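**Q** sequence first, then the predicted structure:
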Amino acid sequence: MSQRLYEQLLHDSAGLPQSVLRDVLIPAVLDKETDGILYWAGKDLARQFPVESTSSIVALFDQLGFGHLKLKKQTSKQQIWLLDGQLVTDRLTLPRPNFTLEAGFLAQQIELQTNATTEAQVTEQKKNMVEILVQHNIKDSASDIEPVEFLQLETPQTDDAE
């Protein structure tokens, strides 16, 4: 690891331990398989943390430290999501930022909610934003879906008395 990368990760909003694990160790171990394995790991993670609504996906992305997620556009067959925030901006300055974990997680959440076969891919990475395209086929039911018990997310309480 270079001094520059060390300092960048040390001051990253995710913190050094998470940044080293996610953006240094995993790609070093997985090499060319990083994209595929992280995508399927994201899908598996979503099956462990299923939520029942778009707003819950957005909240869970924040809680998991993936970044701030926003639905930009939606049609009957696809959705375009934007992922941003300081964590995303910090990661985008790294030599090879990878957001396939987030794409897989998002694809599986949508699949669990719609019961339609769903895939996602990162379509654009800009200076401070990542675009994820989610495509699903309502006519193609996800055959391996077992009954899902959706999580009830805890949301931070705001103190209006202040």
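**A** Arrived safely, thanks for sending.

**Q** alpha carbons only for contacts and neighbour counts from here, please
**A** Will do.

**Q** excluding its backbone neighbours, what's nearest the one residue sitting closest to the centre of the chain?
**A** Central residue of the chain (CA atoms, centre = their mean): Glu102, 2.1 Å from the mean position. Excluding its sequence neighbours, the residue lying closest to Glu102 (CA to CA, 6 or more residues apart in numbering) is Gly42, at 6.1 Å.

**Q** the structure to be compared is supplied as follows:
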Amino acid sequence: MSKKKQWIETIEEMDTAVSPYSNHLLRHVLIPELLGEEEESILYWAGKAISRKLKAEEINDLPLFFEKANWGTLTLMKERRNEKQYDLLAPQMIQDRPFTLECGFLAQWTEFQTGFITEATYEIKKKKPLTCRITVRWDPKDKVMMF
């Protein structure tokens, strides 16, 4: 069995109950302290790296993955020819925290699915409950180069 397969199986065997307190400390206290001004761009890159590590074809149910990762409830709201819009209702969502980790993950996941260079952005919807709208766009003229 490959190392990657073992890594994925280990993750799936873990207890999915993550302490909200522990998650809050990591995501909202430690990570900003460590990454400083580069937090948003590093988190975007990290989200893409996680997606590449897991590979898109191994994640069939995107909303289930988000729930298991404790990233929140992901709902596809709109789908167009070269764009998808998702709403993310995240646990302990804090308005001034970036959601670039999730954006990077969705950008890379979608890039695997479409075969086109993809990017994702987000905006916080201030309605109750607080929701993060993630927009994923790709250019059908900009194919991913396979090496």
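**A** Everything's here; your move. Everything numeric here is computed off the predicted structure, so don't read it as measured data.

**Q** what does the TM-score come to for these two?
**A** Superposed pair, TM-score by TM-score structural alignment, normalised by the length of the second structure: 0.78. Supporting alignment: 128 aligned residues with a CA RMSD of 2.1 Å.

**Q** rewinding a little: now do the contacts for the residue nearest to Glu102 of the first structure.
**A** 100-106, 108 (CA atoms under 8 Å, 6 or more residues apart in numbering).

**Q** give me that answer again for 10 Å
**A** Contacts for Gly42 of the first structure (CA atoms under 10 Å, 6 or more residues apart in numbering) come out as 36, 48, 99-109.

**Q** what ranges do the helices span in the second structure?
**A** 3-13, 20-24, 31-35, 39-54, 62-68, 100-114 (DSSP state H).

**Q** JSON lines for the ones you listed, including distance to Leu88 of the second structure?
**A** Conversion of those to JSON lines gives the following (distance: least, CA to CA, whole Å):
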{"stretch": "helix 3-13", "distance to Leu88 of the second structure": "22"}
{"stretch": "helix 20-24", "distance to Leu88 of the second structure": "17"}
{"stretch": "helix 31-35", "distance to Leu88 of the second structure": "20"}
{"stretch": "helix 39-54", "distance to Leu88 of the second structure": "15"}
{"stretch": "helix 62-68", "distance to Leu88 of the second structure": "9"}
{"stretch": "helix 100-114", "distance to Leu88 of the second structure": "9"}
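
**Q** what about the strands in the first structure?
**A** 68-74, 78-84, 116-125, 129-141 (DSSP state E).
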